[in-house]
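[1] this one's structure only:
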């Protein structure tokens, strides 16, 4: 009988940055005995096991979920082997741009089971347990399989399901890539502070803590972001002067829209 307090067991294929971030979150919350498949050395607490190739898969191990965190272009042969070995086990794919159709065609054709695939798009704050993961379930996924995958993703942050697979491209553009946009803002705020005469260490601390604090306030508030912005902005004040520049028609409103559109288009192209 499974201990329901523990996360579902996984066969984690790939332990790069995202795979490692998620694994650390799972281990910290308690994970049923699992196996990590990765060519690099891994130090794992008992009873979890590390293997370097599929030939080393333990005969006594059947995971609740196969988690694919390898590079998309090298995944087909590996996923084919794993779905053959663990027939009927659902796949949680973290691979950007790999659609249900492409995963099914290349990897499930000879298993005798309908492809139970869930796509997930996490982001790097998962490493600290404050990530955001968008999820989409294929038509052959059961409610229990959805629950197991949501539990795994929820162990490293918040989760949200989308109803159409095409929306995963938008999830990728908004939250998957989103941390990079915030890091760019921090970079630019720091540079602007230095250009205006602040010492570099002072500008760096001001920029980083301001973004951290604003993020915390946004996360804990029930108010819309627009309302929070308004409450910080006194008419005719310093904030209003800066926002008049940021919110000019050809500034942030136009640029952010174009940037997200560019990211969505690139995600769609990678999937084709």
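    Here it is on my side, so go on. This is a predicted model, so every value here is computed, not measured.

[2] switch to C-alpha atoms for all contacts and neighbour counts from now on
    Will do.

[3] residues in contact with residue 67?
    10, 11, 12, 13, 91, 92, 93, 94 (C-alpha atoms under 8 Å, 6 or more residues apart in numbering).

[4] tell me what the strand ranked longest in the chain is packed against?
    Scanning the chain for the strand with the most residues, using DSSP state E, yields strand 131-137. Strand 131-137 sits against strand 117-121, helix 143-154, strand 157-161, helix 167-171, with contacts defined as 3 or more C-alpha pairs under 8 Å, 6 or more residues apart in numbering; DSSP states H and E.

[5] please identify the most buried of these.
    When the helices and strands packed on strand 131-137 are scored by mean count of other C-alpha atoms under 10 Å, the highest mean neighbour count falls to strand 117-121 (a mean of 26).

[6] what does it contact?
    The contact list for strand 117-121 (C-alpha under 8 Å, 6+ apart) reads 90-96, 99-100, 133-138, 140-141, 146, 149, 168, 171-172, 176.

[7] list only those of those flagged as buried.
    For the contacts of strand 117-121, a burial check counting by 16 or more other C-alpha atoms under 10 Å picks out 90-96, 99-100, 133-138, 141, 146, 149, 168, 171-172, 176.

[8] doesn't residue 163 lie inside a helix?
    No. Counting by DSSP: H, G, I helix; E, B strand; the rest coil, residue 163 is not part of a helix but coil.

[9] surely it and residue 136 touch.
    Yes. The criterion here is C-alpha atoms under 8 Å, and residue 163 meets it with residue 136 at 6.8 Å.

[10] still on that earlier bit, just how off-centre is the longest strand of the chain within its chain?
    On the basis of C-alpha atoms, centre = their mean, to the nearest Å, strand 131-137 sits 7 Å off its chain's mean C-alpha point.

[11] what's the answer for stretch 41-55, then?
    23 Å.

[12] tell me the buried residues in that stretch?
    By neighbour count with 16+ other C-alpha under 10 Å, stretch 41-55 contains the buried residues 48, 49, 50, 51, 52.

[13] next, the one to line up against it:
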């Protein structure tokens, strides 16, 4: 994978920040920004459901029911587009036109490539596309970003800083890789939750009470994830640390790691998800 990591140590929001859409992901990002020291009064928030953003308004964020209600003299440093993909067309149709040197547009909408935004915002627009995942809700997300040619280094660093408010960040230079990122980390939490489900179901089939099996699976998956997060060791090393030669775990791994086992299933699953992501982008 061709990657370009960007440091955000000196990246700060110096001008207004416009957040269009404040659902679960938009709200998680805004919470992270405010906790990180972004002044609430610097944030312009577009969200028709005022009840869902009352807390942010109470902190000083400036609320607008629609893009059409934005102040005419507003020139945001960043426009974070967090509306659902099917609502993006209308959001952009009402959005004022700002020069690329003053405003970067950062989209977290799945299935909307850079070319789609350039067709609507103009080829000269500074556009960054990000693919976050749901652990962003607890500050443990993973986001991968890709930038249009007009995005400069300072704008890249600023986008990195904003997405780091909810977890870790990396960049790719080839936009086609975002489809693979979508398949792996975008959908990854669902695969982990499925693992907890199937572990519990297998435990019940083996004779455990359902409540105990679900608890064992849940705590085991959560604890193992935290161990992986904190440990400098690779996942393969941690796996081997749990596995005694000729022991019970080894017996189970012989099944899971057999030809046609877990690796083959995930290869097939990610290929299917990547293919679907590319279809949705058409």
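    Perfect, I can see it now. Model, not experiment: these values are computed from the prediction.

[14] returning to that earlier point: of the buried residues of stretch 41-55 of the first structure, closest to residue 226 of the first structure?
    residue 48 (46.3 Å; C-alpha to C-alpha).

[15] map the closest one onto the second structure.
    Using TM-score structural alignment, the partner of residue 48 of the first structure in the second structure is residue 61.

[16] please apply the same query to residue 210 of the first structure.
    Aligned partner of residue 210 of the first structure by TM-score structural alignment: residue 220.

[17] ok, residues contacting the helix or strand encompassing that match?
    If you go by DSSP states H and E, residue 220 of the second structure is part of helix 210-230. Around helix 210-230 of the second structure, the neighbours that count as contacts under C-alpha under 8 Å, 6+ apart are 192, 195, 196, 197, 199, 200, 201, 203, 204, 234, 235, 238.

[18] after superposition, how close is it to the first structure?
    For helix 210-230 of the second structure, the mean deviation from the first structure after alignment is 1.5 Å (mean C-alpha distance after the TM-score superposition for the first structure).

[19] could you pull out the buried residues of that helix?
    213, 214, 216, 217, 218, 221.

[20] now stretch 37-53 of the second structure
    Buried residues in stretch 37-53 of the second structure, defined by neighbour count with 16+ other C-alpha under 10 Å: 38, 39, 40, 42, 43, 44, 45, 46, 47, 48, 53.

[21] who touches that stretch?
    The contact list for stretch 37-53 of the second structure (C-alpha under 8 Å, 6+ apart) reads 13, 15-22, 34, 56, 59-67.

[22] ok, the counterpart of residue 174 of the first structure in the second structure - contacts?
    Matched across to the second structure, residue 174 of the first structure falls on residue 184, judged by TM-score structural alignment. Taking C-alpha under 8 Å, 6+ apart, we find residue 184 of the second structure in contact with residue 270.

[23] do you know how far residue 184 of the second structure is from residue 239 of the second structure?
    In this view, residue 184 of the second structure and residue 239 of the second structure are 20 Å apart by C-alpha to C-alpha, to the nearest Å.

[24] may I ask which helix or strand encompasses residue 66 of the first structure?
    Per DSSP H and E: strand 65-68 holds residue 66 of the first structure.

[25] equivalent range in the second structure for that strand?
    The aligned range for strand 65-68 of the first structure is 78-81, by TM-score structural alignment.

[26] how near is residue 108 of the first structure to residue 89 of the first structure?
    Separation of residue 108 of the first structure from residue 89 of the first structure (C-alpha to C-alpha) stands at 11 Å.

[27] again, but for residue 121 of the first structure
    From residue 121 of the first structure across to residue 89 of the first structure, the span is 20 Å (C-alpha to C-alpha).

[28] again with residue 65 of the first structure
    Separation of residue 65 of the first structure from residue 89 of the first structure (C-alpha to C-alpha) stands at 6 Å.

[29] ditto for residue 72 of the first structure
    Residue 72 of the first structure is 20 Å from residue 89 of the first structure, where distance means C-alpha to C-alpha.

[30] still on that earlier bit, for the contacts of residue 67 of the first structure, which one is nearest residue 84 of the first structure?
    Nearest member of those to residue 84 of the first structure, counting by C-alpha to C-alpha, is residue 91, at 12.0 Å.

[31] alignment lookup: the closest one to the second structure.
    Per TM-score structural alignment, the equivalent position to residue 91 of the first structure in the second structure is residue 105.

[32] in helices, which of the contacts of stretch 37-53 of the second structure fall?
    Of the positions in the contacts of stretch 37-53 of the second structure, 34, 56, 59 sit in helices, assigned by DSSP state H.

[33] I'd like the residues you listed laid out as CSV, including distance to residue 251 of the second structure.
    CSV is the format used below for those (distance: C-alpha to C-alpha, whole Å):
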residue, distance to residue 251 of the second structure
34, 49
56, 52
59, 56
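
[34] tell me which residue of the first structure lines up with residue 121 of the second structure.
    Per TM-score structural alignment, residue 121 of the second structure is aligned with residue 107.

[35] where's the residue sitting furthest away from the middle of the first structure, which helix or strand?
    Ranked by distance from the centre of the first structure (C-alpha atoms, centre = their mean), the top residue is residue 236, with 40.2 Å. Using DSSP H and E, residue 236 of the first structure maps to neither a helix nor a strand.

[36] how far away is the residue nearest to residue 76 of the second structure when sequence neighbours are not counted from residue 178 of the second structure?
    Using C-alpha to C-alpha, 6 or more residues apart in numbering and skipping residues adjacent in sequence, the residue nearest residue 76 of the second structure is residue 16, 4.5 Å away. Residue 16 of the second structure sits 28 Å away from residue 178 of the second structure, going by C-alpha to C-alpha.

[37] count the residues that sit near residue 4 of the first structure.
    When neighbours are counted by other C-alpha atoms under 10 Å, residue 4 of the first structure registers 8.

[38] any chance of the buried residues of helix 210-230 of the second structure in a markdown table, plus distance to residue 169 of the second structure?
    Formatted as a markdown table, the buried residues of helix 210-230 of the second structure follow (distance: C-alpha to C-alpha, whole Å):
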| residue | distance to residue 169 of the second structure |
| --- | --- |
| 213 | 35 |
| 214 | 32 |
| 216 | 31 |
| 217 | 29 |
| 218 | 27 |
| 221 | 23 |
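
[39] circling back to that earlier point, contacts only, for the match of residue 121 of the second structure.
    76, 77, 79, 80, 81, 83.

[40] go with 6 Å
    79, 80 (C-alpha atoms under 6 Å, 6 or more residues apart in numbering).

[41] ok, the most centrally placed residue in the second structure - contacts?
    Geometric centre of the second structure, nearest residue: residue 132, 0.8 Å, by C-alpha atoms, centre = their mean. Residue 132 of the second structure is in contact with 142, 143, counting by C-alpha under 6 Å, 6+ apart.
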